[in-house]
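Colleague: Below are the sequence and a predicted model for it; my questions follow.
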Amino acid sequence: MNMIVHYPKAEADQKDLGKKAALIHNQAVLQYLKQLSCPNYQKQALLKEMYPDHL
């Protein structure tokens, strides 16, 4: 499959795209963690390992 991607040229639009991509990534990570069968304290430990500066 071929795909053509057009990135925004304006700096403000690039930042907005970056924020939206980060939001989608975070939602995917949280959804994945919710599906794990381990206890919540282990899920929290995983989050702390992935994002040590944010928790």
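Modeller: Sure thing, it's come through.

Colleague: C-alpha from now on. contacts and neighbour counts both.
Modeller: Will do.

Colleague: What is the neighbour count of L46?
Modeller: Other residues lying near L46 total 13 when counted by other C-alpha atoms under 10 Å.

Colleague: Ok, L30 next?
Modeller: 13.

Colleague: Same check on the one 5 residues further on?
Modeller: A total of 8 residues lie near Q35 under the criterion other C-alpha under 10 Å.

Colleague: buried residues in the longest helix seen in the chain?
Modeller: Counting residues, the longest helix found in the chain (DSSP state H) is helix 11-35. Residues of helix 11-35 classed as buried by neighbour count (16 or more other C-alpha atoms under 10 Å): L33.

Colleague: second one coming, line it up with the first:
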Amino acid sequence: MNMIVYTPQTEKDKKELGRRAAVLHNEVLMQSIRQLPCPNDQKKALLDEIKSESSY
């Protein structure tokens, strides 16, 4: 298997890569929480806790 790795060179490209990584992380997190077998109010509480922890 051949792989090409892109390394951003400019600050603009580095910020864009960071933004895209954050979007992907958020999508995976939301999908994982949706699949939890608990009530929606517990899912909301979990999201609220994650949000409060990430604001440090």
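Modeller: Alright, I've got the coordinates. On a predicted model such as this, the values are computed, not experimentally measured, just so you know.

Colleague: give me the stretch of structure 2 that the longest helix of structure 1 matches.
Modeller: Aligning helix 11-35 of structure 1 against structure 2 (TM-score structural alignment) gives residues 11-35.

Colleague: Show me what the matching stretch is in contact with.
Modeller: P8, K43 (C-alpha atoms under 8 Å, 6 or more residues apart in numbering).

Colleague: Now do it: distance to the chain's middle.
Modeller: On the basis of C-alpha atoms, centre = their mean, to the nearest Å, stretch 11-35 of structure 2 sits 4 Å off its chain's mean C-alpha point.

Colleague: that older thread, so how much does the longest helix of structure 1 differ from structure 2 once superposed?
Modeller: With mean C-alpha distance after the TM-score superposition for structure 1, helix 11-35 of structure 1 departs from structure 2 by a mean of 0.3 Å once superposed.
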